[in-house]
Structure formats: C-alpha cells, structure tokens
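> Okay, sequence plus prediction incoming.
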Amino acid sequence: MLKVSRLSYSYGRKLALDDISFEVQPGRCTMLLGPNGAGKSTLFSLITHLYDSPQGQIEIAGYNLLQQPCQALAKLGVVFQQPTLDLDLSVLQNLRYHAALHGLPRAEADKRIQEMLERLNVSDRRLDKVRTLNGGHRRRVEIARALLHRPALLLLDEPSVGLDVPSRRAMVDHIHALAGDSHMGVLWATHLIDEVSDRDSLIVLHQGKIRAHGSVAGVLQATGSASLDASFRALTEAAA
C-alpha cells in the first residue's frame, strides 16, 4: 500500500532523511519506532505531500505521489498527533464535512458514519459537540473520520499521545483488528514499544536512517536481544 524508494530530505545543511526505502504491506501494521528527532515527522510530511523531495519516490496504492498526487492522496487516511476536529461542531457534523470533501453522497456518508461510530463504540455521542468528549472519544472520532473514504493506507502519527491507559489499549487493539479485517496498510509512528504487536512489521528510524526493518522476531534475532526494548536501545545507541 506504500512504497518508499531512496528517499532523502534536508533542511538546509541538516539531513533529516538519508536514502531510506521500505514498503507497507496490506492487512498489517508497520510500526515506525524512533526517538525524538529521528525523522518520523519529516517522513509523514513527505507522505502527506506537505513537503516534496527532489530525491526519491513515494507510491501510495500504486500511484506516484509527485506525478499523480490527487489519486495517491485519495487513497490516504491520516490521524495526526495533534487533534484536528472542530470543537464547536458535533461529531456528526465533523464527519459529514469530511465525507463531503471526499465527494461522498449524503446517504452513503451517513451510512458509513453510522457503521464507523458503532464499530468504535461512540454512536451514542454522534450529536454531541466534540468539545464535550474526553480524549479517548475524540481519538475514536478522528479514526472514524480517517476511515470514512475507505483508504488503502492509514497513517497514524503517535495517535495515543494524551490518552489514559485503558483508552490507549482499546485504540491499539482496534487498529490492529481493523488492519487485518479491511486489508488496509497501516504506518504507525510511535515511541511506545508496548504498542507493537508480535505480528507487526517494524521499522527503527534513527538520525534519518533506517537501522532495522522486518518482522519483530527478525529484528530481535538480528540484534541478539531478548526484548524489543533492548533491541531498540542497541540499535539507537550503536548509531549514536
């Protein structure tokens, strides 16, 4: 669902991403681990077309992002680290507005909205203003919004920031189940190792370079570590 090839990006003389390549497969979560300053935000800005890079290539669901930006971005759903819902609109109004931006007819939009809210257990709050929701419920609404147009690729930029433990655990479990059920590819940036499942693909990004890429078991074996936390520390400390 996502193919990144030989991608680099610089802020002036500072190299933020250095010749990175990877793929995100359908039906799986690919977890992007990295400390602050690793290049995760830069990578997401490039995938969402906020930045362009003269070096490298990005394909979303087979569409080249630079050559076919409308087709590529139509296949993309995003949950940002910072909340982006309109607090003074209701849950339903926020979702209808997003559906309209994607050209969904009202009847189809309302059907999908109801399905997503029921699946995320927030259908009883559909008429409430977003500002009355707690952090966990707001995140569920943002996930519903990102999935309304049925994207091929879902980007999650540290979506659990600010959530309490039960809300975070519920969100992690739901996204993993959703990826498998819908055959959607997920690229999930996080710094919380306990959000990674043994079934996930894993990318460790540090100082703009990919230090490891593969299955969780493969990364553990390659680093000779007994835990993912130890493996992550070995990869990032060795690079430092």
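Arrived safely, thanks for sending.
> Only C-alpha atoms from now on, for both contacts and neighbour counts.
Fine.
> Next secondary structure after the helix or strand harbouring Ala217?
Following DSSP states H and E, one finds Ala217 within helix 216-223. Per DSSP H and E, helix 216-223 leads on to helix 228-239 as the next helix or strand towards the C-terminus.
> try it against this one:
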Amino acid sequence: MTALAVEALGFAYGARRALDELTFELAPGRFGALLGPNGAGKSTLIALLTRLYDLQQGDIRIFGHSLRHAPRLALRQLGVVFQQSTLDLDLSVQQNLAYHAALHGMPRREAQARIEEELLRQDLGERRHDKVRTLNGGHRRRVEIARALLHQPRLLLLDEASAGLDPASRLALGRHVRNLCREQGLCVLWTTHLLDEVEPSDDLLILHHGQRVAWGKAGQLGDDLAISFARLTGDEALGRGHVREALRANLDPQARRSGFSREHPTEEPQA
C-alpha cells in the first residue's frame, strides 16, 4: 500500500498559483526529502497535508484514506513536527507528552504505556522530569517527535525540523529519523532547504514555483546535488562564485541518463 499519494494537487492564492498539478507517492518505510528554494510551495503543501488549508484541486491519500472524503481516517495516520516548536517550556518532558495524549483522548493507562515506549525510543528516559526549557535544541526536537508519534501514526511530517540546530544536532536528528524508518517502518516526509540534509538513498522531490521539477532517488541526480539543484531551479545563491562555471563544466552527463525524473528543467544561467 502507498503511504502518501499526492494526486494532481493544485492551490492558488488569488491569481498566484502556489502548487500546480503536483503528483508524487511515498512507500511505507521510506524517507522522503522535499527540497526547494523559498517560494517553491513547500509550506503550502504542508498546510494542505495537515488541513490547515482546504483542498482546492486534486486529492491527498494517506494509507489509502482520502483527505478530501475521509479526513478523520487520513489524519489518524499522520504525525507532525512543525518548524516552530509548540512545546510548553515550563512543563517537564513527561508532562508535555501526557498533555498531548489527553488531547487525543487516550486512556491514562494506555497513554502512560505509550509515553514510556516513546521516551525509550527517543532515548529520553533520563530527561523525563526535566523542564523542556533546560533541553538543548536537538533534545527538544526529539520530544516533539515523541509527541507526534504517541498516537502511533504511520506517516510523519517534519517541516524544517532542523531549523536553528547546530550542524552536529542536525546530523544526529536526520540519522535518528532515518533509523525510525528502517526499524519501525515509519514513512517520513522531511521538508528542507538545506542540501546537506539529503542522503543518496532518500526519495527526493524538488519543487520550483509550485511545480515538480525532479522526483526519484537522490543518488540518481548526480554526485553534486548543489549543481544539479541550481540547474533545475536557477538558484545561484547556493554557489555564487562557482555554480555558474560548474553548471557548464562539471554537471555529470551520466546523471542526465539516469532513472531520476526531471520535469520542466530550467535553462542554464548565462554568463
């Protein structure tokens, strides 16, 4: 069964189209990276996936349940970690999790069992009684992941989850989430604008001006993701001094013949 199916999704803010006929699928247990420059449509997609915005065109299916026709069943499969933290800093780790479980209507005994399981899985057992404000950024993100997984969703959305973390914490968080995919069969959609957060084995979707410009295994795009990304989006801010020449001389021709799908490629920048 497909974990996430986005079907001909379209959305507009008045006359401006934020998403245009977007279609892609993710399988259970896969880590999917959603990459794009500012204004690509990433935030709009997350808002539609979480029903912060109503669907205008197309549909979203989460483990077979239509977000348009069966939203409760679809959202029951979904856990979310937003870019901005929503933890209560003056409550302990355990109190934050217990409060979230109560909002989901979980019986106390079941909630406590799930909290214990997630504290163990996120390696937070020794921090359960610590106030959240005493935790570093990486541990706060782990608390948010634990909270998002309390109701046992099968699809986890992380929207710019590494924002504000130092490089070591970002690396550790990415490794941790990929382990959840491998060991727990969790499907993850991870939105980012940072190229170093994408690994070759990830499923990679690149958005530009609301359109899918590439979709497939990240490793099939070539050895230098920055160059390929710049070529597909025209975003020279990634390389400034070297991207323009690299686009001409160093883009791996083998990548063009790979199985990676590139829709609507942009022209190479002119000198």
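Received it, and whenever you're ready, just let me know what you need. Because the structure is a prediction, the values reported are computed rather than measured.
> counting contacts, what elements does the helix holding Ala217 of the first structure pack onto?
Counting contacts by 3 or more C-alpha pairs under 8 Å, 6 or more residues apart in numbering; DSSP states H and E, helix 216-223 of the first structure is packed against strand 201-206, helix 228-239.
> okay, the ones you listed, which one's buried deepest?
strand 201-206 (a mean of 24; mean count of other C-alpha atoms under 10 Å).
> Pull up the aligned stretch in the second structure for the longest helix along the first structure.
For the first structure, the longest helix by residue count, based on DSSP state H, is helix 165-182. The alignment of helix 165-182 of the first structure onto the second structure (TM-score structural alignment) spans residues 167-184.
> now the longest helix of the first structure: how far from the chain's centre is it?
From the chain centre to the centre of helix 165-182 of the first structure is a distance of 12 Å (C-alpha atoms, centre = their mean, to the nearest Å).
> Tabulate the helices and strands packed on helix 216-223 of the first structure (CSV), appending distance to Asp164 of the first structure.
Below are these laid out as CSV (distance: least, C-alpha to C-alpha, whole Å):
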stretch, distance to Asp164 of the first structure
strand 201-206, 24
helix 228-239, 21
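> Out of those, the one nearest Pro166 of the first structure is which?
helix 228-239 (21.6 Å; C-alpha to C-alpha).
> Which residues outside the closest one are in contact with it?
Applying C-alpha atoms under 8 Å, 6 or more residues apart in numbering, the external contacts of helix 228-239 of the first structure come out as 193, 204, 206-207, 211-212, 216, 219-220, 223-225.
> so which of those comes closest to Lys40 of the first structure?
After measuring those against Lys40 of the first structure - C-alpha to C-alpha - the closest member comes out as His206, at 8.9 Å.
> what's the counterpart of the closest one in the second structure?
His206 of the first structure maps onto His208 of the second structure when the alignment is built from TM-score structural alignment.
> who touches the closest residue in space to its match that isn't next to it in sequence in this structure?
Distances taken as C-alpha to C-alpha, 6 or more residues apart in numbering put Ala40 closest to His208 of the second structure, at 4.5 Å, once the chain neighbours are dropped. Shown in contact with Ala40 of the second structure (C-alpha under 8 Å, 6+ apart): 18, 207-211.
> if we go to 6 Å?
Ala40 of the second structure makes contact with 207-210, according to C-alpha atoms under 6 Å, 6 or more residues apart in numbering.
> After alignment, which residue of the first structure pairs with Gln57 of the second structure?
Under TM-score structural alignment, Gln57 of the second structure pairs with Gln55 in the first structure.
> residues contacting that match?
Counted by C-alpha under 6 Å, 6+ apart, Gln55 of the first structure has contacts 7-8.
> Distance check, it against Arg211 of the first structure.
Distance, Gln55 of the first structure to Arg211 of the first structure, using C-alpha to C-alpha, to the nearest Å: 20 Å.
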